[in-house]
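1. Below are the sequence and a predicted model for it; my questions follow.
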Amino acid sequence: MSTELAPGLFIQIFTPPLQLSGFKVIAFDMDSTLINIECIDEIADAAGKKSEVAAITEAAMRGEITDFKESLRRRLALLRGVPVEALQQVYEQRLRLNPGAQELMTAARTAGLKTLLVSGGFTYFADRVQQRLGMDVARSNELEIDNGRLTGRVVGDIVDGEEKKRQLLALCERVGCSPLEAIAVGDGANDLPMMSAAGLSVAYHAKPKVREQAMVAINEGGLDRLLEVVHPPR
């Protein structure tokens, strides 16, 4: 049973406050977590297929479609033929960092945490967001492009929920810390594997299934509200 610590901020399973310096790694989903959009839905808008793609995205994020890889393949297939310029338009015109993202990242870095962006979205956006926020590691899906257009496929294996978890555990291993010293932040069902592996799980404006399982749920305000629960160094 969760407790409302402050308006729009819920906790369960632990007693706050925690100290940010007590953690070594913090991992973030990208779409609708670090940024304000689902990039694949906005790319689909360029193909006139946003409603069709967005419906699949919503079902996947709510956990109604359990096979994330298959849901992504279905959505990608609808993007076949979209010109690569559409990616730049989405990035420049529609993508914004969510409130508090920069503040939380700065606090995490100051406290000595390694930062990970791990996304079922695309490198075109994830690499740029990583650079903007000064994050240590980014892992996402690379869109396959042929003659300046999307093929409707990705290069290599798809990053799904299990891969997100694997990336979190791999970074913990490199840092030399326990997963219990990691924080995982996400909003959709495919974030649950990495959230369950971390010592502290955070749901940000998340789907009901994710809010119910997270130790911290930020339902109002920005990402930096986590600092009300996990205090930065003075």
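-> That came in fine, so what should we check first? Numbers count the residues shown, from 1 in each chain.
2. alpha carbons only for contacts and neighbour counts from here, please
-> Fine.
3. burial of residue 89, as a residue count?
-> The number of residues packed near residue 89 is 14, by other CA atoms under 10 Å.
4. Is it correct that it falls within a helix?
-> Yes: with DSSP: H, G, I helix; E, B strand; the rest coil as the criterion, residue 89 is assigned to a helix.
5. so how far is residue 65 from it?
-> Residue 89 is 29 Å from residue 65, where distance means CA to CA, to the nearest Å.
6. mind listing what the spatially most central residue of the chain touches?
-> Nearest to the mean C-alpha position of the chain, by CA atoms, centre = their mean, lies residue 29 at 1.1 Å. Listed by CA atoms under 8 Å, 6 or more residues apart in numbering, the contact set of residue 29 reads 117-119, 185-187, 191.
7. cool, and residue 56?
-> 71, 75 are the contacts of residue 56 under CA under 8 Å, 6+ apart.
8. which SS class is it?
-> Per three-state DSSP, residue 56 ends up helix.
9. got the contact list for the residue of the chain most remote from its centre?
-> Most distant from the centre of the chain: residue 147, at 29.9 Å, with distances by CA atoms, centre = their mean. For residue 147, no residue meets the contact criterion (CA under 8 Å, 6+ apart).
10. and the closest residue in space to residue 180 that isn't next to it in sequence, how many residues sit next to it?
-> Using CA to CA, 6 or more residues apart in numbering and skipping residues adjacent in sequence, the residue nearest residue 180 is residue 199, 3.6 Å away. By other CA under 10 Å, the residues close to residue 199 number 15.
11. Any figure for the gap between residue 199 and residue 178?
-> 9 Å.
12. next one: residue 30
-> Residue 30 is 23 Å from residue 178, where distance means CA to CA.
13. More neighbours: which of those two?
-> Taking other CA under 10 Å, residue 30 and residue 178 do not tie; residue 30 has more neighbours (29 against 15).
14. quick one: the closest residue to that one other than its chain neighbours from residue 112, how far?
-> Nearest non-adjacent residue to residue 30, counting by CA to CA, 6+ apart: residue 119, 5.6 Å away. Going from residue 119 to residue 112 by CA to CA gives 23 Å.
15. Got another one to weigh against that:
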Amino acid sequence: MAHIILQAPSLMAADIERLAAVACAGGVQELGPTAVRLLDVDPDSRDEALAQAAAARMDAAWLDTVHRLGDCRVLAMDMDSTLVNIECIDEIADAVGRKAEVAAITEAAMRGEIRDFAESLRRRVALLRGVPETALEQVFAERLRLNPGAERLIEVARAHGLKTILVSGGFTFFTERLRRGLALDEAHANTLEVVDGVLTGRVLGDIVDGAAKARHVRELAESTGAAPEQIIVLGDGSNDLPMMSQAYYSVAYRAKPVVRAQARFALDYSPLDAVLNWFRLRH
């Protein structure tokens, strides 16, 4: 029988009871103050139950089977607005008073309105010409923060044997610092050209776009022997969709509508480590 995991920062007993009735649940298991599992739900109730959960502003994950986290092998994450709270390129642009201009292109690209991600990135990076490299350090130190639940998600995943990979259309300046700080297995991103301590407005090498993100995830999956059912991928923008398609556990985190519509799971209200409640953990 299937299960529904309901999560929200503030779960209301009345909402849980109503959802349990709609789903004809065989029972309710408390997973913590912000999560419950509706046990042995009626498969025919899926659409109505998920719609009512959304109306009640709860994250709902429909699971035909609750697997062990240790059966998974790969955890892949986007960086900007997924693992961290900002779009790094927008904050760098703020150093030269071009944040609004760059952010407008970023938003259009993430919504999928600009199909060529590489071209959109080059356009935005060109606007960064003349920015001192120290501005990147300032963004990392003063503005970049991990999104809630990020550290616990990574720590628990690693403890259960998963390989962790950060795959970003952003910049190695940030991904490498995060890789070291979070002890991630891999990180892939774009390299900004710097000459005499100043950004030139160019990117070195091939652009890490949606196709490249998918390739990095696929290569790690192949090296670990991971099937789609053993892969978790989190993202928020349209360029994350190709890598999310590699995973059964494709997770839209505070995502754009085009991503939310295509992901199997979504976290609209809960922190990143809410993913862990979809699995059985060893104690």
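-> Yep, that arrived. The shown structure was predicted, so the numbers you read here are calculated from the model rather than taken from an experiment.
16. on that earlier part again, give me the aligned partner of the residue nearest to residue 30 of structure 1 over in structure 2.
-> Taking TM-score structural alignment, residue 119 of structure 1 has residue 168 as its aligned residue in structure 2.
17. Test my guess that its match contacts residue 212.
-> No: proximity of residue 168 of structure 2 to residue 212 does not meet the contact threshold set by CA atoms under 8 Å, at 9.5 Å.
18. Settle it for me: which of these two has more neighbours?
-> Between residue 168 of structure 2 and residue 212, counted using other CA under 10 Å, the more crowded position is residue 168 (25 against 20).
19. Enumerate every residue touching that one.
-> So residue 168 of structure 2 contacts 77-80, 175, 187-190, 208, 213 (CA under 8 Å, 6+ apart).
20. Tell me which helix or strand comes right after whichever helix or strand it is part of.
-> Assigned by DSSP states H and E, residue 168 of structure 2 belongs to strand 163-171. Sequence order places helix 172-182 as the next helix or strand after strand 163-171 of structure 2, per DSSP H and E.
21. if I line the two up, what does residue 254 of structure 2 land on in structure 1?
-> By TM-score structural alignment, residue 254 of structure 2 lines up with residue 205.
22. all helices for structure 2, in order.
-> Counting by DSSP state H, one finds helices in structure 2 at the ranges 13-22, 46-55, 88-94, 99-110, 117-126, 134-142, 150-159, 172-182, 210-224, 241-244, 257-262.
23. need the contact list for the nearest residue to residue 7 of structure 1 once chain neighbours are set aside.
-> Once flanking residues are discounted, residue 7 of structure 1 sits nearest to residue 220: 7.5 Å by CA to CA, 6+ apart. Residues in contact with residue 220 of structure 1 (CA under 8 Å, 6+ apart) are 7-9, 205.
24. before we move on, what about residue 177 of structure 1?
-> With contact taken as CA under 8 Å, 6+ apart, residue 177 of structure 1 is in contact with residue 24.
25. Check the alignment and tell me where it lands in structure 2.
-> Matched to structure 2 by TM-score structural alignment, residue 177 of structure 1 sits across from residue 226.
26. Quick check: its match vs residue 232 of structure 2, distance?
-> For residue 226 of structure 2, the distance to residue 232 of structure 2 equals 10 Å [CA to CA].
27. do residue 258 of structure 2 as well
-> Going from residue 258 of structure 2 to residue 232 of structure 2 by CA to CA gives 19 Å.
28. Mind checking which of these two has more residues around it?
-> Neighbour totals were compared for residue 258 of structure 2 and residue 232, and residue 232 leads with 23 against 16 (other CA under 10 Å).
29. which one is residue 197 of structure 1 nearest to, not counting chain neighbours?
-> Leaving aside its chain neighbours, residue 197 of structure 1 sits nearest to residue 179 (6.4 Å; criterion: CA to CA, 6+ apart).
30. And for residue 45 of structure 1, the neighbour number?
-> Neighbours of residue 45 of structure 1 under the rule other CA under 10 Å: 19.
31. How about residue 15 of structure 1?
-> For residue 15 of structure 1, the neighbour count with other CA under 10 Å is 8.
32. Then the one 4 residues further on?
-> Residue 19 of structure 1 has 14 neighbouring residues, counting by other CA under 10 Å.
33. Residue 280 of structure 2 versus the equivalent of it over in structure 2, what's the distance?
-> Matched by TM-score structural alignment, residue 19 of structure 1 corresponds to residue 68 in structure 2. Residue 68 of structure 2 sits 4 Å away from residue 280 of structure 2, going by CA to CA.
34. show me what contacts the alignment partner in structure 2 of residue 228 of structure 1?
-> Aligned counterpart of residue 228 of structure 1 in structure 2: residue 277 (TM-score structural alignment). Listed by CA under 8 Å, 6+ apart, the contact partners of residue 277 of structure 2 are 5, 31, 35.
35. With adjacent residues omitted, what lies nearest to the second one?
-> So the one you mean is residue 31 of structure 2. That would be residue 37: by CA to CA, 6+ apart, it lies 6.9 Å from residue 31 of structure 2.
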